[in-house]
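Engineer: Any chance you can model this:
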Amino acid sequence: MKLHHDYDLSHANTMALTCTAHTAIELFDTADITPAITYAKLNSLPLLVLSGGSNVILPNKLKACVLLPRFNGIHTISKSDTHVLISAKAGENWHEFVQTCLDNGWYGLENLALIPGLVGACPVQNIGAYGVQVSDFIEKVIAYDLTTGTQCEFKNAKCQFTYRHSLFKDNPNRYLISEVIFKLHTSSDHVQSNYGDLAALSLKLAHQDNRKTIHPKDVFNAVIAIRQSKLPDPKVLANCGSFFQNPIISMAQFTSLKTQHASLPSYLIDDNNVKIPAGWLIDMAGLKGGGIFPILTHRLQALVLTNHTPHIATANDIQKSQDFIIDTVHDKFGVQLVREPVWIDEQGYHA
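Structural biologist: Below you'll find the predicted structure:
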């Protein structure tokens, strides 16, 4: 492991917020975890696990010991005629892992291409896109309980996955995920491409190769094209991806809104609930490209908040713009937006 004091985290979060940690420890092996826990206890420092920094809002000062997992490795556990079990270490880049899966004929994750972050963070938020959630393919999560220093294994059901939620999100600072086991298809027949613009573009890519059937690689390439056309690259314009969850509202409220706003898109959850796009609500509230400087919604995708003064802006700037957007949308539609990124306070706790 590698120990740092007064560690600059402004380049370790994709929102590029200024943040200095009291202590940071890079973990290169799971054997580093126990001594890191011991160090934090001896110095009376709370622990905070920071993965790729793509879904967090960090404070200006972090009076904590930040653990930075650097575990790497991908390998096949077992394979049948229909499925393959794949192990991926927490420090693997998520998009590159999805690419590796496709290259090896392991299918299912292609809808989640180009989502920023590391493999270890994907179960926490139960990342999802274009009709797919990562929990659809997680077999098991291997983590360390930071309160006891012991290794734990969580099968899918025990992870308590729901929309953008999990057991790990409900127990912040308790678990350090070291490895995720995925169960993926070995056949290219299982394609999810019927979400929004994805179907038409996937089919177009297939036709370019004189094929009538959509391949997972068509979905992968279509997702990349769509995301690149709508979403800013965090390396170019600081952001943490989708900032607000898509609201799930009652059928009664949806019916009322649809009467007033005929163009409102929707995705049926069940007979009583409907999911509507937060980006549409923000856009129709006149806030695409708006907010409170330096934190503004993206001019092409209102769901994304962008930082126009990277390494200068702070969490307070995020708070002002976030509250302004939430209040404006609620005043116009009566719908309460919910923030997606995790908010961290100065002690390293999830606020």
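Engineer: rest of the way, CA atoms for contacts and neighbours
Structural biologist: OK.
Engineer: Burial check on His5, number of neighbours?
Structural biologist: 12 (other CA atoms under 10 Å).
Engineer: which residues touch it?
Structural biologist: Applying CA atoms under 8 Å, 6 or more residues apart in numbering to His5 gives the contacts 21-24.
Engineer: Thr328 too?
Structural biologist: Per CA under 8 Å, 6+ apart, neighbours of Thr328: Ala285.
Engineer: Figure out how far the biggest helix by length in the chain is from the centre of its chain.
Structural biologist: Looking across the chain with DSSP state H, the single longest helix is helix 315-333. Put simply, helix 315-333 sits 21 Å off its chain's centre (CA atoms, centre = their mean, to the nearest Å).
Engineer: Centre of the chain to whatever helix or strand comes next after it, how far?
Structural biologist: Under the assignment DSSP states H and E, the closest C-terminal helix or strand after helix 315-333 is strand 342-343. Computed by CA atoms, centre = their mean, the chain-centroid distance of strand 342-343 equals 12 Å.
Engineer: Alongside the first, I'd like the structure of this one:
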Amino acid sequence: MVQPFDTLVDSNVDLQPYNTLHISAVAQHFAAIKTPSHLKEVLNHPRAKENNLLVLGGGSNMLFTGDFNGLVLHIEIEGREVVKETQDNIWLKVGAGENWHQTVRYCVEQGWGGIENLSLIPGTVGAAPIQNIGAYGVELEEVFEELEAVNLVSGEKQRFNKADCQFGYRDSIFKNELKGQVIVTEVVLKLSKKPELNTSYGAIQTELEKREISKPTIKDISDIVIDIRNSKLPDPKEIGNAGSFFKNPIVDRSIFDQIKENYPQAPGYDMGNDKIKVPAGWLIEEAGWKGKAVGNTGTYRQQALVIVNHGGATGQEILALAKMIQASVAKEFKIDLVPEVNIIS
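Structural biologist: Just a heads-up that it's a prediction; the model follows:
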């Protein structure tokens, strides 16, 4: 006997508590998913198959531009378990609903290295490989082993290794050909018991020197990254935001050389193959948007890359501001900024 749909899901749920931009948008149906078996039960229900589906983790990378006419699956699968161990490494299986930063700090406390540079990135563990999150010289793919997901069409479990995920800069197969087709339920990370620290990022080096730390630990690096992020990015609990709103564009060296003619101080990072990564925050700031308020929204006073909700902003307001910023940067630098945030219409 099929369980009544209304006992599996809630109806007309305001998503404001479930997204860090604090946008009020109503989900027609909403299910809090605690286990993979619960997920399968919901997905196999005939009514679920009639609905548009949206998978929601920490909501730190979502912009709702209106109500969602369908079923929102809020992934709340928890748990951390060591599944393999050698003299040098630990393989840690983590539930997709676990908080990413809390997982980083847990690993730091255990002395397991590899993700300390990714401290304080908002969101859940399940979202991390989808986005291939990265910061301060490290990307998730460097510690990624495999993940388990549920196929939305078949309802069956699938495993993906690193090659299967087709990782790119803030990109993966889950944002492209498998977009909206699978739901991550667990992730396995390969961490090091003998960490090799990545201190190549300038701000980390500066802080180490300032603190007179000559032999840093993974906790030192994590603490420094937390302090740097807190100095640049607003706490979503205090002011609505989704972190970096746009990706850092990677452009041909010829385009960057043209920018340098007018802006000799323009920062750029060599990505090889005559490609240069240009900080989107710098482009937006030079276009005159840093700290600018437009109605209920605007950019953060300390980091132009962050669009904020000053209170009461709608998703449409934030989207309109994003488009204005894109137009300004395109006009000034001939560079098209691409949103890092998922825009849900």
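Engineer: what's the TM-score here?
Structural biologist: In this superposition the chains share a TM-score of 0.95, using TM-score structural alignment, normalised by the length of the second structure; 338 aligned residues with a CA RMSD of 1.4 Å.
Engineer: need the contacts of His5 of the first structure in JSON lines with secondary structure and neighbour count, can you?
Structural biologist: Listed next are the contacts of His5 of the first structure as JSON lines, based on DSSP: H, G, I helix; E, B strand; the rest coil; neighbours: other CA atoms under 10 Å:
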{"residue": "Ala21", "secondary structure": "strand", "neighbour count": "24"}
{"residue": "His22", "secondary structure": "strand", "neighbour count": "17"}
{"residue": "Thr23", "secondary structure": "strand", "neighbour count": "20"}
{"residue": "Ala24", "secondary structure": "strand", "neighbour count": "25"}
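Engineer: quick one: which of the residues you listed is nearest to Gly291 of the first structure?
Structural biologist: Ala21 (28.3 Å; CA to CA).
Engineer: if I read this right, the closest one contacts Val66, doesn't it?
Structural biologist: Yes: look at Ala21 of the first structure against Val66 with CA atoms under 8 Å: they come within range, at 7.0 Å.
Engineer: residue contacts, Lys212 of the first structure?
Structural biologist: Per CA under 8 Å, 6+ apart, neighbours of Lys212 of the first structure: 203, 206.
Engineer: State the distance from it to Leu203 of the first structure.
Structural biologist: As judged by CA to CA, to the nearest Å, Lys212 of the first structure and Leu203 of the first structure stand 8 Å apart.
Engineer: Spit out the residues that contact these two alike.
Structural biologist: Counting by CA under 8 Å, 6+ apart, no residue touches both Lys212 of the first structure and Leu203.
Engineer: Near Leu283 of the second structure, how many other residues are there?
Structural biologist: Every residue meeting other CA under 10 Å relative to Leu283 of the second structure is counted, giving 27.
Engineer: And it, what's its match in the first structure?
Structural biologist: In the first structure, the residue paired with Leu283 of the second structure is Leu281, using TM-score structural alignment.
Engineer: Distance from the helix or strand containing that match to the middle of the chain?
Structural biologist: According to DSSP H and E, Leu281 of the first structure maps onto helix 278-284. On the basis of CA atoms, centre = their mean, helix 278-284 of the first structure sits 20 Å off its chain's mean C-alpha point.
Engineer: quick one, helices of the stretch 1-150 of the first structure?
Structural biologist: Using DSSP state H, counting those that start in this stretch, the helices of the stretch 1-150 of the first structure run over 33-42, 94-103, 122-125.
Engineer: thinking again about what came up before, list the buried residues in the longest helix of the first structure.
Structural biologist: Across helix 315-333 of the first structure, burial judged by 16 or more other CA atoms under 10 Å covers 315, 317-318, 321-322, 324-326, 328-330, 333.
Engineer: How about stretch 255-270 of the second structure?
Structural biologist: Here stretch 255-270 of the second structure shows 256, 259, 266, 268 as buried, counting by 16+ other CA under 10 Å.
Engineer: Arg80 of the second structure matches what in the first structure?
Structural biologist: Arg80 of the second structure maps onto Ile74 in the first structure, by TM-score structural alignment.
Engineer: Give the closest residue to its match in space, chain neighbours not counted.
Structural biologist: Nearest non-adjacent residue to Ile74 of the first structure, counting by CA to CA, 6 or more residues apart in numbering: Ala88, 4.5 Å away.
Engineer: From Leu184 of the first structure, how far off is that neighbour?
Structural biologist: In terms of CA to CA, Ala88 of the first structure sits 12 Å off from Leu184 of the first structure.
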